[in-house]
Every structure is written in structure tokens, then in C-alpha cells.
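[1] let me see the structure of the following:
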Amino acid sequence: MATLHTPTTVEAFREVFASVPDNILLAISFHTSWAAPCRQMNEAFAAIAGSSSPDKAVFISIDAEEVPDVSEEYEVSAVPFFVLVKNRQILRKISGADPKELNEAIQSLSGAAGKVLLAIPPPQQVAAPASSNYDSAAAGGAASADPNGTTDSATADDVELEEESLHERLTKLVNAAPVMLFMKGTPAEPKCGFSRQLVAILRERNIRYGFFNILKDDEVRQGLKEYSDWPTYPQLYHEGNLVGGLDIVKEEFENNEEFLSEQVVPS
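    So this is what the prediction gives:
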């Protein structure tokens, strides 16, 4: 079992950092108490630490708002956020709530290849698609046959139930943090110019926010267009309500100096 440190000061962080041998992987987790995905990733991070060998990796869990100097040093623009360090060099940064990606990165970089550190699927409200009992044809109302020759058709009630389930999931997602950004890519690696500009605007104003990479989940990508009646990305939500895309967000900041001011990270 590897050690999981939880420093609450810059000095405590520096002390732990300095004590890690060069050949040992240091995994740093940045989180906040207000972002729902962080709670799930904190559990995953602790589980990975508990399954890791102490001669392979050391783990640090930090509240990004509690130790802002460290967060700024590692350019933490959104949470959850992970930094993997070895030989005093940053090997990788990971944004978002995907336990599988984090686990595989730690396994690879710590030299524990071939060992399963953690067997856990991504949390449903962050990345995993909702489960369905129908294939694409059956979900559309067509009949599907099993190997024995019997047929089963999806009824209108079945389809409505699936739609309600997706609606519930999207409602949870847009409310996962007070400010939620649905974008192409991650804040560390935006995959389109509009997403990159919106991340820059939030970062410039020091706004804390959660985000969702819609490229990782086509169900959310398509479903949110209907849910919000907004056909393009990025989309920014505040307290579960759609603000809009890049142009609308720019206008809000230009016309209202107090826009999202309650979400500014204290300096």
C-alpha cells in the first residue's frame, strides 16, 4: 500500500515532494469540495494508492483552493486534475473524471505494467454512457430477432423510458458544479478554437468550474443539444441553467461586471 499524503500548506507539500526518490512516481491529485466529480475521483485515487506498491509510487491529494500557490504552479485550470511526476519532471497531466485513464497512466509510469492496480469503470454521471437493453434498430422501434427466431419490439413506453433516463443524467451533469462547461476536449487540451477561447476567458477571470468532454460520450454530445435547445459546443451552464456558447458568454461578461463573480476563486 502506497502512502497517500494530504498536505494543507505549501510547506507541507514541499516537504513531501522533496522526500520522494527520483525513481518513484509522484501522483498529485487536485480537487475541491464543491465539484461532484471530485468526490468520486478522490475515492478512485485513494483506491489506486491502496493497491500500489510503496516502492513504485507516492500519492498526494490537495484541495486546489486550500493551497492555491501549488495549484497555480501546476496550472490547474479545472478539477479534478492530476499531475504525474518522476525524476522531478512532469510526465503527464490529466484533466477530468476518468478512473480508468488515471489508473492506466499511473500503472504505466510507475513501472507496474502488467499489474492491475484498480478495476473500476468511469463514473456514470461523468463519462460512461447510459445502459440500454436495445440495439440501435430496436431502440428506433423496429423488431429484432434472437437466435431462436423469436422477436421482440421496443414499445413507445420503452423508448420514452430511455429518453427519461438520459434526461435525468443530463440534469445531473449540468448541475454537477455551479458552473459547468461542456466542451470539445479538456481545459488542458481543447479540441476546437471556440472551446479554447472559452476556457481562456474563464481562466483569465479566475472562475472555478467543472467541465465535461463531450467527445468522450456521444450520447451526451447529441442529447444535450436537444436538452438545451442549443446545437453547438461549447455550452456553459450556471446553476443548471444554460448561459450559452462563446459569443453569449463574452456578451455576459461585457455587459455585467458581476457575472459569475460568486464563482471567482479567492486570491
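
[2] every contact and neighbour count from this point should use C-alpha atoms.
    Fine.

[3] doesn't Leu181 belong to a helix?
    No. Counting by DSSP: H, G, I helix; E, B strand; the rest coil, Leu181 is not found in a helix; it is strand.

[4] ok, it - contacts?
    Listed by C-alpha atoms under 8 Å, 6 or more residues apart in numbering, the contact set of Leu181 reads Tyr209, Gly210, Phe211, Phe212, Pro234, Gln235, Leu236, Tyr237.

[5] just checking, the second one touches Ser77?
    So that's Gly210. No. Using C-alpha atoms under 8 Å, Gly210 makes no contact with Ser77, being 9.6 Å away.

[6] who has more neighbours out of these two?
    Comparing Gly210 with Ser77 by neighbour count (other C-alpha atoms under 10 Å), the higher total belongs to Gly210, at 27 against 23.

[7] show me where the stretch 51-200 of the chain has helices.
    Ranges of helices in the stretch 51-200 of the chain, per DSSP state H, counting those that start in this stretch, are 68-73, 99-109, 136-139, 156-174, 193-204.

[8] please identify the buried residues of the third one?
    Okay, so that is helix 136-139. In terms of neighbour count (16 or more other C-alpha atoms under 10 Å), helix 136-139 has its buried residues at Ala138, Ala139.

[9] and the contacts of it?
    Ala143, Ser144, Ser153, Ala154, Val159.

[10] also stretch 96-115?
    By C-alpha under 8 Å, 6+ apart, the list of residues contacting stretch 96-115 from outside reads 24-25, 27, 37-38, 40-41, 44-45, 48, 56-57, 79-81, 84, 94, 116-123, 126-127, 186, 211-212.

[11] for the residue nearest the centre of the chain, give its distance to Tyr74.
    Centroid-nearest residue in the chain, with C-alpha atoms, centre = their mean: Gly96, separated by 2.5 Å. As judged by C-alpha to C-alpha, to the nearest Å, Gly96 and Tyr74 stand 15 Å apart.

[12] let's compare: structure for the following, please.
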Amino acid sequence: MPENMANLLDVTATPEFEDLLKKTGKSLTVVHFLAPWAPQCTQMNDVLAELAKEHSQTTFVKLEAEAVPEVSEKYEISSVPTFLFFKSGEVIDRLDGAHAPELSKKVQKLASSAVGPVGTGNSPKEDLNERLKKLISAAPCMLFMKGSPQEPRCGFSRQIIQIFKDHSVQFSSFDILSDEEVRQGLKTYSNWPTYPQVYVSGELVGGLDIIKELAESGELDNTLPKAVTLEHRLKALINKHSVMLFMKGNKKEARCGFSRQTLEIMNGAGVDYDTFDILGDEEVRQGLKTYSNWPTYPQLYVKGELIGGLDILKELQESGELTSVLKGE
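    Have a look, this model is predicted:
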């Protein structure tokens, strides 16, 4: 019988979201605030799908943060991915960032406190191996370490974090000091007696010595997935359409007077364009000011090049040059 995944939902509007919170009542609801362009959100959607299979009594919701600005504002969603955990319509926990093991742990803890512990017919050994498999494969690159990336708890973990930062590696981590069962079990499972341990696509790469060798030989960049840096993100957004407008709000609804005037000028020019709402992404909002050395919004780009803001557009409109500039002529 095929899985219908009735507990994994895509929600697109505020009223729908509010109704859902009322309907789910005291059972756990996990909401993933995401952006479709962010690779880490796509990865966490896969994790969400796996969790939905395991926890049939829990409702998992995917919600595009920019599509529901009032909800994002209410719950102070300033970056993606962010996960909120609800019971009886109230937030009971929160997780910021793409931390798959931490998400799994929180769901396990909060769901079991709602419905009571669930017994299984499997032996503890089988359960642990299944758990280790899921942890190892929870992200394209998984680091099992002592402490967290923000606060490593041993010299080897500190060194590996520094190498990852230097090489812009995209990774999730698991603190083996927080779980003795995983700490001991993983040594046997992988036949690797020490920590840290690095896995890529579910396969063991090795520890600090191996990572150092890969870094020195220049192979590390090809072995581990690269993080999407802010600069790369901004470039990709600027070049998403030949004419890109960064504004407060979107084509349908401007959220400030300057953006509203800019939309009127753009719509009057008869040239196709796309928009990005900087209110939905604080990282882009601040980063683009520095990247382009232009401190205010809206900002208009044509073929990846900054044209300017509202004043420049007004000047181009008055001189009759606007349409040709928008067409990149």
C-alpha cells in the first residue's frame, strides 16, 4: 500500500496556516519556514519527509517564509531554514538553521511527550544501527564531533571546524558528548575508534588526519560539499532574471512608498522583470548594500549590473532612456 504522507503538508497562505494550527490541537506540529532557492532548505525538506514517515501522529508543514510575511514577522523568522514546534497553537520550541540531527532529536522528544513512549519489537542493537544510519545520512556532509561548531569541546574538533571554515564546507554536525549510545555505537558501526568523524553521502571519509591530508593535497574541495557563500547567493539572485528589482514587498504589493513608485515606473516601461522582497531575508537585505555599495532600496539590476534606485529610474524615465536601459541596449 503506498504511503499517502497525509501528515506532510505544503501551506501557502496565512489563513490556511492558522486553521491548521487550530485543527492539530495538542498534537505536535513542526513548521519548516523555507525559501525555495536555498539548497539547505531543500535538504531539510528531505529530512522532514523521513521524519513524517517515522512520526505519523505529528504534522509536518512546509511554509515559504516570503509568501506569508505577517506570519514570518509574528514569529521573528529572520533566516531560513527555521523550524517552529507548536502544540495547542503555541510555540513550544524553535530551531534555527539546517541541523538535521538536532531536528530529529527535538521531534523525537516533543512527539513522545505528546503520545507517550512507543514500544518496538526490534532489539536495541537493531534500533541503534538504524539510528546511526539515519544520523550519518542526515546531511550530505555530517561531522560527528565533541561540542558544536560554535563551541568545540576538544582540540581535534576545533581544528576540523577551522579547516571546514577555511574551505567553505557545508556540513551538519552531531555532538557525541550529548549521546553516549551514539558515541560508543558509531565507533563499532564504522570501525573507527576516535572522534571527530566525517561522513559524505553516508560514507565515512575519516578523522582529522585524513581531512588535513585532503586539504594539503587540494582534494578536499572536491570531496566535501561547498557552502553557498553570501556572495554567490547575491550573484545568483542578481542574475536570476535579466531585469531584477530588489524591493520591499513584491510585484503585487509594495511595502514602502519608494517601492510603490518604482513598480509604477517599471510597469509603465512594458519590460518583463522579476522582484525579490528584501523584507523576507535580512542576510540579503544587509549583504546587498555592501556588495553593491548602494545603501538604500529599491535597487534595480539589468543583466547583473546595478542601475540604481528610484531617483535614477526617474531620471531615465524623464530622459526617455528607460526602456533601452531595461532592455540592456
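
[13] TM-score of the superposition?
    TM-score for the superposed chains, counting by TM-score structural alignment, normalised by the length of the first structure: 0.55, backed by 182 aligned residues with a C-alpha RMSD of 3.9 Å.

[14] export the contacts of helix 136-139 of the first structure to CSV and tack on neighbour count and distance to Ser136 of the first structure?
    What follows is the contacts of helix 136-139 of the first structure, written out as CSV (neighbours: other C-alpha atoms under 10 Å; distance: C-alpha to C-alpha, whole Å):
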residue, neighbour count, distance to Ser136 of the first structure
Ala143, 14, 11
Ser144, 17, 10
Ser153, 16, 12
Ala154, 18, 11
Val159, 16, 11
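
[15] now, the most widely separated pair of those?
    Ser144 and Val159 (14.6 Å; C-alpha to C-alpha).

[16] buried set for stretch 311-329 of the second structure?
    So for stretch 311-329 of the second structure, counting by 16+ other C-alpha under 10 Å, buried means Leu313, Leu316, Gln317, Leu322, Thr323, Leu326.

[17] which SS state does the third one fall under?
    Here Gln317 of the second structure is helix, with the state taken from three-state DSSP.

[18] show me the contacts for it.
    Residues in contact with Gln317 of the second structure (C-alpha under 8 Å, 6+ apart) are Ile265.

[19] need the counterpart of it in the first structure.
    Under the alignment by TM-score structural alignment, Gln317 of the second structure pairs with no residue in the first structure.

[20] tell me where the stretch 151-300 of the second structure has helices.
    Assigned by DSSP H, counting those that start in this stretch, the helices in the stretch 151-300 of the second structure fall at 155-166, 180-190, 208-217, 220-223, 230-238, 257-269, 282-292.

[21] what's the match for Pro37 of the first structure in the second structure?
    When the second structure is aligned by TM-score structural alignment, Pro37 of the first structure is paired with Gln40.

[22] what's around the nearest residue to that match once chain neighbours are set aside, how many residues?
    Leaving out its chain neighbours, the residue that sits closest to Gln40 of the second structure by C-alpha to C-alpha, 6 or more residues apart in numbering is Ala98, at 6.2 Å. Using other C-alpha under 10 Å, Ala98 of the second structure is surrounded by 23 other residues.

[23] ok, now Tyr209 of the first structure?
    Going by other C-alpha under 10 Å, the residues that sit close to Tyr209 of the first structure add up to 25.

[24] one more: Glu15 of the first structure?
    12.

[25] what of Val179 of the first structure?
    For Val179 of the first structure, the number of neighbouring residues by other C-alpha under 10 Å comes to 23.

[26] quick one: it from Ser51 of the first structure, how far?
    34 Å.

[27] now do Phe182 of the first structure
    Going from Phe182 of the first structure to Ser51 of the first structure by C-alpha to C-alpha gives 33 Å.

[28] quick one, strands of the stretch 1-150 of the first structure?
    4-5, 25-31, 57-63, 81-86, 89-95, 143-145 (DSSP state E, counting those that start in this stretch).

[29] can those strands go into a markdown table with extra columns for distance to Ile248 of the first structure?
    Shown next, in a markdown table, are the strands of the stretch 1-150 of the first structure (distance: least, C-alpha to C-alpha, whole Å):
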| stretch | distance to Ile248 of the first structure |
| --- | --- |
| strand 4-5 | 42 |
| strand 25-31 | 28 |
| strand 57-63 | 31 |
| strand 81-86 | 27 |
| strand 89-95 | 25 |
| strand 143-145 | 44 |
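
[30] deepest of those strands, which one?
    strand 25-31 (a mean of 26; mean count of other C-alpha atoms under 10 Å).

[31] before we move on, the earlier item: which one of the contacts of Leu181 of the first structure sits closest to Ser61 of the first structure?
    Nearest member of the contacts of Leu181 of the first structure to Ser61 of the first structure, counting by C-alpha to C-alpha, is Gly210, at 18.1 Å.

[32] which one is the closest one nearest to, not counting chain neighbours?
    Gly210 of the first structure sits nearest to Met180 (C-alpha to C-alpha, 6+ apart), 4.7 Å away.

[33] what's near enough to touch the one you found?
    Contacts of Met180 of the first structure (C-alpha under 8 Å, 6+ apart): Val174, Tyr209, Gly210, Phe211, Phe212, Leu236, Tyr237, His238.

[34] with those residues in mind, which one is nearest to Tyr227 of the first structure?
    Proximity of the contacts of Met180 of the first structure to Tyr227 of the first structure (C-alpha to C-alpha) peaks at Val174, which lies at 10.3 Å.

[35] quick one: what's aligned to the closest one in the second structure?
    Alignment note (TM-score structural alignment): Val174 of the first structure maps to Thr229 of the second structure.

[36] can you check Ala46 of the first structure too?
    In the second structure, Ala46 of the first structure lands on Ala49 (TM-score structural alignment).

[37] pretty sure that match contacts Asn7?
    No. Between Ala49 of the second structure and Asn7 there is no contact under C-alpha under 8 Å: 9.5 Å.
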